[in-house]
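> sequence isn't available, so here's the structure alone:
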């Protein structure tokens, strides 16, 4: 482990993830962590994790960011004391909260409109996606104090959490291995901090206005490790099975009708 990105969600985590990939690092963002370190996160949720668990699970990973890692950034730092820490921030708290609100608005476009629809949806999408949603809610609570990125954001709670988190990272992480970083500043401060040459390409801008959500649900987000492809496949199997059953029932009723 070389880099721990300790910034909260909506602070440019997808942009810095792509920037670190361009610099040649093995990056584990949300989906890589979910699929490749699932035993580690299960141990955390069951209060059975040790420093050795972090070291064994993440030894071949260069950089982590977003949830689940940001919820336990300090424990990861203790397991890898030589790792550098990057606290991504926005230009202002207002800018960060506007980004969070926009994420909620996009999430509301796709969220089920009732608890019954949510339960039906969870039944259809399969165990992998249900597990992903469960972990999302738990780790979002740890990071932001909210269960999900749809519904109605509670502004006072979110703003308070943003302040508390940033102040805690700044006061806890040794200053000689901490970079407080705004992705708008581009390559120079990041590369200087990591002792890397500046790439001959523009700094990446990802998830602008929460467009990752649209890409993800259209199965066009390149870093979801096949999660949406699996969901779409399961949904097609369900629809095919449903159509088959409907045809079979109609055929049976029709045969019985003509027999009589």
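Now that the structure is in, tell me what you want to look at. This is a predicted model, so every value here is computed, not measured.
> can we go C-alpha only for contacts and neighbour counts from here?
Noted.
> just confirm residue 122 contacts residue 131, I think it does.
No. Counting by Cα atoms under 8 Å, residue 122 stays clear of residue 131, with 9.7 Å between them.
> higher neighbour count, those two?
residue 122 (15 against 12; other Cα atoms under 10 Å).
> quick one: the strands in the stretch 151-260 of the chain?
With DSSP state E, counting those that start in this stretch, the ranges of strands along the stretch 151-260 of the chain come out as 178-181.
> now the helices: where do they sit in it?
155-172, 187-194, 211-217, 227-259 (DSSP state H, counting those that start in this stretch).
> now for the first one, which elements pack on it?
I take that to be helix 155-172. In terms of contacts (3 or more Cα pairs under 8 Å, 6 or more residues apart in numbering; DSSP states H and E), helix 155-172 is packed against helix 93-110, helix 127-144.
> list of residues touching that helix?
Outside helix 155-172, the residues that touch it by Cα atoms under 8 Å, 6 or more residues apart in numbering are 6-8, 87, 89, 93, 97, 144-145, 178.
> just the angle for that helix relative to helix 127-144, thanks.
Here helix 155-172 runs at an angle of 80 degrees relative to helix 127-144 (axes from the mean of the first three to the mean of the last three Cα atoms, to 10 degrees).
> take the one below as the second:
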């Protein structure tokens, strides 16, 4: 993932596909999706889109994600290959939400891409606990919700990330997680031919992944997971940057108001 300080503001509506989409990693969040992003980039599938891409790296992506969700969830407008190529045209691979919410659409849009279905490396119960300790806790943090009211970027990114999360888990992760997870896996298996699908656990390391993608096994260690400490560290860094930008913006407005007031007062005293 890019540093929280290295934020771009690229308008994807002006972009197009400049490389083939080759890998769709469609396992739910916290099943090694961040490790998969790093692994796929190491194997040459660059860039790999991830939830962090829109949350921390290029916030304007969220405009297109909101358009995609309005289309899927509300039947509003349209969102087809042209829009997918605008949003994901710089990527050879995808992983994590919000992409996973659109698994069927991405499989149909990029039928030549290989599909990977990641499973929790430590079993369902530990995975469920991990999600509650990270994503659910972050979503339910009232301080971050309040901050979103005064910081445009925080509000924009939060709306996309948690809207896609809640939509995927039918608005109740704690209750629906197992049923939705099983339904999702069944759906992927039905949509993808067996020889084009790898069901994978990141604990398996490089070999099955490299074999499936027909690439050489790297000499480096398989990338470590996105543990809760790392997860909150990344969001914390993004929050600090946004707070600093908000403070800077307030100070600039205050300075402009102060200068304007001084000029007004000076003019009045000269009359």
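Looks like it came in fine. Treat the numbers as computed from the prediction; the structure is a model and nothing was measured.
> re earlier: tell me which of the helices of the stretch 151-260 of the first structure sits nearest to residue 72 of the first structure.
Taking Cα to Cα, helix 155-172 is the member of the helices of the stretch 151-260 of the first structure nearest to residue 72 of the first structure, at 11.4 Å.
> just to revisit the earlier point, need the helices of the stretch 151-260 of the first structure in JSON lines with mean neighbour count, can you?
Shown next, in JSON lines, are the helices of the stretch 151-260 of the first structure (neighbours: other Cα atoms under 10 Å):
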{"stretch": "helix 155-172", "mean neighbour count": "14"}
{"stretch": "helix 187-194", "mean neighbour count": "16"}
{"stretch": "helix 211-217", "mean neighbour count": "15"}
{"stretch": "helix 227-259", "mean neighbour count": "13"}
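> quick one: closest of the ones you listed to residue 82 of the first structure.
Taking Cα to Cα, helix 187-194 is the member of the helices of the stretch 151-260 of the first structure nearest to residue 82 of the first structure, at 12.5 Å.
> what does the closest one correspond to over in the second structure?
Counting by TM-score structural alignment, helix 187-194 of the first structure pairs with residues 206-213 of the second structure.
> average gap between the matching stretch and the first structure?
Superposed on the first structure, stretch 206-213 of the second structure shows a mean distance of 0.5 Å to its aligned residues (mean Cα distance after the TM-score superposition for the first structure).
> the corresponding residue of the first structure for residue 29 of the second structure: what's it in contact with?
If you follow residue 29 of the second structure across to the first structure using TM-score structural alignment, you land on residue 9. By Cα under 8 Å, 6+ apart, the residues touching residue 9 of the first structure are 66-67.
> 10 Å instead, please
65-67, 70, 88-89, 96, 99-100, 140, 143-144, 162 (Cα atoms under 10 Å, 6 or more residues apart in numbering).
> what strand or helix carries it?
Residue 9 of the first structure belongs to no helix or strand when assigned by DSSP states H and E.
> can you get me the start-to-end distance on stretch 82-95 of the second structure?
Using Cα to Cα, to the nearest Å, the end-to-end distance of stretch 82-95 of the second structure comes out at 20 Å.
> just how off-centre is that stretch within its chain?
In terms of Cα atoms, centre = their mean, to the nearest Å, the centre of stretch 82-95 of the second structure is found 13 Å from the chain centre.
> one step back: now the two most distant members of the contacts of helix 155-172 of the first structure.
145 and 178 (24.6 Å).
> so for those two, which residue has more residues nearby?
Taking neighbours as other Cα under 10 Å, residue 145 of the first structure and residue 178 compare with residue 178 leading, 20 against 16.
> contacts only, for the aligned partner of the more buried one in the second structure.
In the second structure, the residue matched to residue 178 of the first structure (TM-score structural alignment) is residue 197. Neighbouring residues of residue 197 of the second structure by Cα under 10 Å, 6+ apart: 24-25, 113-117, 188-189, 191, 212.
> do residue 72 of the second structure as well
If you count contacts by Cα under 10 Å, 6+ apart, then residue 72 of the second structure has 66, 78-79, 101-102, 105 around it.
> that one is in what secondary structure piece?
If you go by DSSP H and E, residue 72 of the second structure is part of helix 61-74.
> got the buried residues for that helix?
For helix 61-74 of the second structure, the neighbour count (16 or more other Cα atoms under 10 Å) marks 61-69, 72 as buried.
> what's the answer for stretch 200-210 of the first structure, then?
In stretch 200-210 of the first structure, counting by 16+ other Cα under 10 Å, buried: 203-207, 209-210.
> got those residues as a markdown table, with distance to residue 25 of the first structure columns?
A markdown table is the format used below for these (distance: Cα to Cα, whole Å):
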| residue | distance to residue 25 of the first structure |
| --- | --- |
| 203 | 15 |
| 204 | 15 |
| 205 | 18 |
| 206 | 17 |
| 207 | 20 |
| 209 | 26 |
| 210 | 24 |
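> for those, work out which two are farthest apart.
203 and 210 (18.0 Å).
> I'd say residue 10 of the first structure and residue 210 touch.
Yes. Assessed by Cα atoms under 10 Å, residue 10 of the first structure is found in contact with residue 210 at 8.8 Å.
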